[in-house]
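> coords please:
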Amino acid sequence: MCGIAGIMNLQRADQIDLRLLQHINRLQRHRGPDDEGYYTDEWVGLAHRRLSIIDLSGGHQPLFNEDHTVAVVFNGEIYNFSTLASELKNLGHQFRTLSDTEVIVHAWEQWGTDCLKRFRGMFAFALWDKNTHTLFLARDRLGKKPLFYTVTRKGQLIFASEMKVLVSHPDVDCSLRNEMAEEYFMYGYIPDPFTAYRNIFKLPAGHALTLQPGSQISPFQYWDLAAPASALSWHETQEALIEQLQEAVRIRMIADVPLGAFLSGGVDSSAVVAMMSGLQSEPVNTCAIGFDQARFDETRYARLIADQYQTTHFEQQVSADDVSLIEIIGRLYDEPFADDSALPTFLVCQLARQRVTVALSGDGGDEVFAGYRRYRFHLAEQKVRDMLPSPIRQPVFGFLGHMYPKADWAPQRFRAKTTFQSLALDTVDAYANTMSKIRYQDRQALFSPAYRHSLNGYTGNHILHQHALNAPSDDPLKQIQYLDFKTWLPGGILTKVDRASMANSLEVRSPLLDHQLLEWAFRIPARDNIRKQEGKYSFKKALEPWLPEDILYRPKMGFSMPLCHWFRHQLRPLLQEQILSPVMLDSGYFAPEQLKKMIAEHTSNRRDHGVALWSLLMFAQFLGRQTS
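The predicted structure follows:
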C-alpha cells in the first residue's frame, strides 16, 4: 500500500520541477514510510511513497518496462499478479522483479486500457508511456483506493492519492464548491466525482483516464455492475457461497509481512476470521476496539470468535472521557467527513499496526448481501408505494410526514416521521430521505436563506437520480444496493478505511468487496437476502456451521461512538467553541439561530441531534483549516 502523486504538462514541454514534486509528495509520507521514488522528464513527473508488502527488496517505484519507456507508480494490490505474470512471460515479456507492480507495465504494453479488465485487486495507479506521450490513470472497480486530480492555472495536471498533496501546490485553485455543503450534510461526505473544492475532482470508482498533451480530460468507465444473467437458486447459493468467500479471502492472504484481521464481533469480520483460520496453520492475529459504555461495546462477541478459532487476540478499550483524537480525525480526510465510526476505525488500525502490516476487514458485507435495516424498511415502503397511486399517496403521507413529531426520544417503532415522508416520495427520493445524515427539511432549516437561494433548487438527490438511470435491475432491493455501490461505499466506507489505515501505515484488504464475489452475489434473489425480516439471510445460513448463533442472529450494533452522551458532557464546551465560532457564523452557509437551537435542545436532553452536531463539528474544523 502506497501513495502516488504526479504532474503533467498539458500544453507545452517544460522540465518538471523535481523539488516541488518531492515537497508535495512528502505530505503523504504516512501512506508509504519505507521508501520514495521519482521520475521526471519534459512532460511528466511521477512520485511514489512505498509501504513494502510484496517483494520487499525489489519493488522500488517508479517501476519500468525493459527499455524504460513505460513507467508506473502504483497504490494497491493486484491479487492475481502471479497468474498474469506467467501469461505475460509466455507472450515474451521479461520481468525483473517479483512485484505485482511490474505486471501493470507489461499488461499495458500487451493489452492497452483493456488491461484493467484483467486485474483483480484494489488499485490506483499512474502510468506514463513515453513512446506515445500518454498518461494513463486508473482506479479500481469499487473505489477502494483514492485518486484526486486537478488542472492548474498554468496548464498542468496534478494528481495524488490524497487531496492535501493538491491543495499544497502553489498553482492549484482551492476555492470551495458552492454545492458541497448541501451534499455533505445530506450524505456525510461529498460523493464522487466531486470534492469540497470547485476545481479538484475524484476519479470515480471503476473509471480511468488517458491523457496526451493537448487532449481533453475525459474519464471513461471501464467497469460497472451488470444485470445478472440468471438468478441463483437457494441450493446454488448455499452450495457455493463459502467457496466464493474462501477464495476471496485466500488471495488476500499473500504478503511478505505480518498479516492479521479486524474482529469487531459482527457477522462479517467473524466470517473473514473463520475463513482465514481454515487457510493457515498458525493462529490468526486479530484485534478489536471497544467502549466503556456497554451498548457501544462488542468486544465480548469478538472474544467468542477469538476463543472459537484460537486467534492471537488483542483488545483496546476507549474511555468515554477520551476525546483527544477528534481533531486528528477531522484532519485526516482533507474535506468534511461525518462518519463518526472514523474514530474507532482509526484506533483499531492503530492497534493492528503495532503487530501487523496487513489486516483483512469485513467491510462490504451489508452492501453485498443486503444487511442494512434501511434496506428492509425501503422494501416494506415500496410495497405501499406500488399499491397506492401517487395522486393519493403524496398528499396523504406528505401531510402525515409534516405533522408527525420528530420523536427522537421514542422507541424505534414509534418514530414514523421518516416513514411517512418517504411514502410520499418516489423510490429514489425516498431512499435519499432514509439514508440522509440530515434530511431535506432539516437542511432547509439549518441553511441560511442566502445559501438556499444560491443552490437554485439543487439538492444532493440529483447524484442518486443520475446513478439510478444506470441501475442494472428494476428489482427495488438491487436498485438501492447499486446506489450504495456508487455513493456510500466509495464515498463513505472505503474513504474512512483508506485514510484511517494509511494514517497508521497499515494496509487493509476487504475480501467481501472482491469484484468477482460481488458479481456472483448480485445474482442472489432479493427474497434470499432478506427473509423473515432478517437481512443477509442467505449469507448467515451458509455461515451457520462456522459461527455461533449469538454472532449470526443478534441485533446489529454498528461501529460507532457514544456521541449523544459526549455532546452532553465532555464535548459540550467544544460544540459551543467550534460550531458557534466566527468562521461558522460568518460563513454564509448557516442560520445562526438554528445552530444555537440545536445545541441547546441537545445539551438539555430535549432532542437528540448527535449525528447532526457531529457533522457540524467536522465541518467547522474543515472551515477553520481553510482560514488558518
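> Could you use CA atoms for every contact and neighbour count after this?
Will do.
> now the helices for the stretch 201-350 of the chain?
234-250, 267-279, 299-308, 326-332, 342-353 (DSSP state H, counting those that start in this stretch).
> And those: which comes nearest Leu379?
helix 234-250 (20.3 Å; CA to CA).
> For the stretch 451-600 of the chain, which segments count as helices?
According to DSSP H, counting those that start in this stretch, the helices that the stretch 451-600 of the chain contains are 461-468, 476-486, 494-503, 515-521, 526-529, 537-543, 549-552, 563-568, 572-574, 582-585, 592-603.
> got the buried residues for the fifth one?
Of the residues in helix 526-529, Ala526, Asp528, Asn529 count as buried by neighbour count, 16 or more other CA atoms under 10 Å.
> Please tell me how far the nearest residue to the first one once chain neighbours are set aside sits from Ile530.
Just to be clear, that refers to Ala526. Nearest residue to Ala526, sequence neighbours excluded (CA to CA, 6 or more residues apart in numbering): Leu477, at 6.3 Å. Distance, Leu477 to Ile530, using CA to CA, to the nearest Å: 9 Å.
> do the same with Arg139
Distance from Arg139 to Ile530, by CA to CA: 32 Å.
> Second chain to compare with the first, below:
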Amino acid sequence: MCGIAGTYGFGADTEDIARRMSGALAHRGPDGEGLFVDDRTGLAHRRLAIIDREHGAQPMTTADGRYTIIYNGEAYNYLDLRAELEGLGHVFRTDSDTEVLLEAHAEWGTDAYDRFNGMFAFAIHDAHTGTVTVARDHFGIKPLYYWSDPDAADGPRVVFGSEIRSLLAARVFEAAPDDRAVYRYLKFRVQDDDSQTFFAGVHRLMAGEVLEIRADGTEVSSFTRLQDELREIAARPARPYDEQVVDEYRERFQESVRLRLQSEVPVGTSLSGGLDSSAVAAVIARQLREQPEDERYSAVGTRQNTFSAVFPNSSNDEERYVDALLEDYQSQIASHKITPQPAAFLEDVHDFVRTQEEPIISTGPYAQYAVMREASQHVTVLLDGQGADEMMAGYNPYFYVYLRQLRRQKRFKELASEIVGSRDILRKLARTKFSGRTSVPIEALLNSGFVAEHSGEKVSSVQDDLKERLLEDTFRSSLPSLLRYEDKNTMRFSIEGRVPFVDKELLKFLFSLDESAIIHDGWNKRILRESMDGILPDMISKRRNKIGFTTPEGEWFRSIAPQLREIFASPSFAARPYFDAASVLALFDDYIAHPENHGTLMFWRLLNVELWMRTFFDDADGAVRALGGSADADADGAPASAPAAAAAPEAETEAPKSDYVANPGKQLDLVSAADGHPWRRLPLQTELVARGDDIESLARQRIERFAADLPADAVPAGAPWYFVISEKIIAISQGRSWFTWEVRPRRSAKVLSRFVSRTPAGIGLGDPTTMELAIREVGLPRVLAASAAGAAGKVVGRRGLFYEVVGANVRAIDGPTPYSAFPSNVSAKLPPKDPDAVSARISAAIRAADIPASLRESFVGTVVMDANDIGRNVLGSDVATPHEHLEATFADNPLGQGRQRTPMAILVDLGIASQR
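Down below sits the predicted model:
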C-alpha cells in the first residue's frame, strides 16, 4: 500500500511539483520514497512495504527502460499472472506484485488490467510515446484523483494522485468548492457517485477507468466490462440454490480471505460485531485452530489480532456480539477494544475532516478512524467486511426492492412468502415512514439563492430489480463512499486495508445464483449466513438488526451540543453562501431543548460542510481550532427565535436593507387596477418575531425608525398612508404557529391532505400538518363536508367550494414554505386571532409613536394582509377603504417572502396626494 502522485506538462517545474505532491502523501508511505522525471512527466511514490519489502522500491522501470510504474495496491492473483508471463519469456528481478503489473502492461497493454484481481491505482509512463496511463481497480477500492488545466494551450497540464491534498500541494490551481457537489450532499446525502469531487475541477477516476495522458490531450475510458458481464450472468438461467452452492460459496469466500493474507508484515482484522466482519475474523480463526501450521496464514501469527470500537451502555453498542465470537475462538484471537468518546472526537475532528478530504454522511467513520489508530500499534495490514451489504442486500430497504421485483414479475406465491418472512422488518420501515413526525426539509435551512441555482438536481435509484440495485449501490451509490472512508482512515495511520468481500470472482458467483440466495423468507445475505453455520455463533449469523462501525451520534451531539452550537453561531457559518444561519441556529436550539424531535444527520451535514470549508479554504492555522475555541464566538446580530423555542442569536451576513429600496425584482410604485391610483409600497425589514412578542410595540418602534430618516419625497406631504403587516408574524406572536414536528397529524389528516393540490409555493392544506390544524380549527365533520363539496364542485366545473364551506380561517392556514424567512420555512400556522382588533391596537400604538405630527395626521390605519406570489387577502383592518382596493395595491406582492424579512410595509396613496 502506498501513495502515488504525478504531473504532466509543467516543464521545468515538474520535479518541484512532484516533490511537493510526494510530501503531502508521506503518511501513506513511511517506508520509502522515489521520484521519476523526464521532459514532460514527474512520478512520485511513497511506499508502505508489504510484499518483497527489500526489493519492491518504486518507481520501477522495465529492464529495457521503456515503462516506469508507480503503484498503490495489491494484485492478489499476481503469482498466477507471473507464471503466465514467465511462460511468455518475461524475466523477473523481484518477488513483488508491482513488477508483475509492470510486465503485464508491457505484454498486453491496457487489456492486462482486467486480468488483475485486487485493488490498485497506478500510473505507467511509456518512454517511447511519452504517454502516461493511469488506472483504478474494478471497484475503486484504491483512490485516484486528477486535475486537468482547462486553459492549457500547448498540450495538457495534469496533476494526479492518491489524495486530493497531493493535488493541492502541487500549487498549480486555486482550490475552490464545487457548489453542485455541496448541494447534492446537503439535499440528497450523496457523495462519491460521479467523477466530480467537492473541489471544483478536481475529478476522481471512477471504478474500472483508465486515464490516458498524451501530448495531444487526455482521454478517460473503461478498461473493463465487469458491470455488463455481471448483467449478462444475471440474465442467464440461475443455478439452483442447494447445499452444494452454499459449500462452494464458503470455499470461494475462504479463498478470498486467504488471498488477502499475503504479506510480509503483521495482518489483523477489524471486528465490529456485525455479520460481515465477524465472518472474516471467524474464517481466519477457524483456520488457525484447525491448521495452525498452514504457512499461508503466517502473517496473522499464532493469534489473530482483532480491533473493535465499543460503546458501553449505548443503544448501538455491539460488544456482546464481539464477545460471542471471542468466546468461541478465545485461543485464536487477541482482542483489542477501544471506546471512542465525544471529548476525543472534539479533539480529533480537525484531523478527521482533513483525513476524509470531502464531507461524509455521518460521524460513523470516526469510529473506524479511532480503531485504525489503535490497530497501527499492532499490525500493518487490516481486513474488514466492507462490500457485503451492497453485494448481498444488507440494508433493510433492499427488501422493498425485492418485493417490488416479485410483484413486477408476477411471482405472487414468493411475494406472499417474503412478506410474511420479513414482516418485522417491514413493520419497522413502515413505522419510520408513517411515524407522523414531519421532518424539516433541508431547503428550509439553506440559502434560497443556492437552492434555486441547483433546484434542477435529481437523484433516483433502481426500485424493482434487486440485482440491478446491487450493481448500482456497489459501483455508484453506496460502496464507493465506504471505500473512501476505508482508504482514508487506514492510510492516515499507515495501514493497508483489505476487503475480502469486494472480489470480482466472488461477485460473479453470486450473480450466477437466483435472488433467493441473497434474500429468502425475510432474511438477507442468506448464502453468507448459511455458509457460516458452525463457524459463527448463531447470535451473530442470525442477527436481524444491523449497526456496523458507527458512533452513538445522537448521544454524542447532546453531550457536546454547546460546542456544536458555537459553529452554527459563528460569523464564518453565517457568511457561507450555502446556509440560512438564523434558521439553522434556531432549529439546533430546538434540538437542544427537544432532542427527541430531531435526528442528527442533517445537523452533521451542515457542520461537516462548515468544518470542511474551514479546513481547506479558510485560514489553515485557525481552521476548526475548533469546536470549543474562542475564535468562533457568537456572531453579532438581533435575536432570532422560533415558535415555542428559545431565542437564538442571529448572524447578520449583510447590511440591513434601506426602507426606501424595493425588494429584488419588485418596484416601489404601482398603479392600482382597482381604483386607478398610483400607490407606493415601502417594505420594512424587521427582526425575526417570536411567540409572545408584543406586536404593537414592535410596530411602533419600527415606524419610529422609519420616520427618523424619512426622505422628503418618500411620503409626500399630506398623502394618506397605511401600515400593512403580514398575518404570519401576528400569528407567530399569538402562539398560533408551530414547528412542523410539534404538530402530530392524525390519520385522517394524512389521508385528506393527499387529495389537496399543493400550490407551487407549498401553501395550503396539501401537507398533513396544515390539514391537522384545519381539523383542530373547525372540526373533522366540517372539513369532510367541505371536501365533499369541493369534489362535487370539480364535477360541475365550479372551483372554490371547499373554502366556501370550510371558512376563511382555514383558507388562511399556511404550511411550511421553504422560500420564507424563519420560522415560516419550518412551521405551520393558523390565521391570526381577531385581526381587526389587532389592527386597531397597532394603529393606536403608531398614533402614540414619536413621529412627526404631519406623518401622524396623514396615517389612515393598519391592514393585516395575507399576501404571497399567488394571491392577496385582507384578513383584518381598522380602515374604511374597500378590501379589494387594498388587495389590488399588492398585486405583485412587494413584501419579501424570502430571506429579505420584510413582513411590514408602508402603503402610500399617491393618487390622493396628487389630487391635493
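> How many residues are close by the residue mapped onto the residue nearest to Ala526 of the first structure from the second structure?
Under the alignment (TM-score structural alignment), Leu477 of the first structure pairs with Leu466 of the second structure. By the criterion of other CA atoms under 10 Å, Leu466 of the second structure has 24 neighbours.
> my guess is Leu466 of the second structure meets Ser516, correct?
No: taking CA atoms under 8 Å as the definition, Leu466 of the second structure is not a contact partner of Ser516, at 10.5 Å.
> before we move on, back to that, which one of Arg139 and Ile530 of the first structure is surrounded by more residues?
Arg139 (28 against 22).
> how about the more buried one, what's its match in the second structure?
So, by TM-score structural alignment, Arg139 of the first structure is matched to Arg136.
> could you list every residue that touches that match?
119-122, 142-144, 205-210 (CA atoms under 8 Å, 6 or more residues apart in numbering).
> What separation is there between the residue positioned nearest the centre of the second structure and Ile906 of the second structure?
Nearest to the geometric centre of the second structure sits Arg189, at 2.6 Å (CA atoms, centre = their mean). Relative to Ile906 of the second structure, Arg189 of the second structure is positioned 43 Å away (CA to CA).
> Which stretch of the second structure lines up against whichever strand or helix holds Val396 of the first structure?
Using DSSP states H and E, the element containing Val396 of the first structure is helix 390-403. Using TM-score structural alignment, none of the residues of the second structure align to helix 390-403 of the first structure.
> Quick check: next helix or strand after that helix?
Following helix 390-403 of the first structure in sequence, per DSSP H and E, is helix 417-423.
> can you list the residues that contact that following helix?
So helix 417-423 of the first structure is contacted by 381-382, 384-385, 393-394, 397-398, 400-402, 404-407, 429-431, 433-434 (CA under 8 Å, 6+ apart).
> Filter those residues down to the buried ones.
Neighbour counting with 16+ other CA under 10 Å marks 381-382, 385, 393-394, 397-398, 400-401, 406, 429-431, 433-434 as buried within the contacts of helix 417-423 of the first structure.
> now, which of these sits nearest Tyr440 of the first structure?
Looking across those and measuring by CA to CA, the closest to Tyr440 of the first structure is Asn433, at 7.2 Å.
> what residue of the second structure takes the place of the closest one?
Checking TM-score structural alignment: Asn433 of the first structure goes with nothing.
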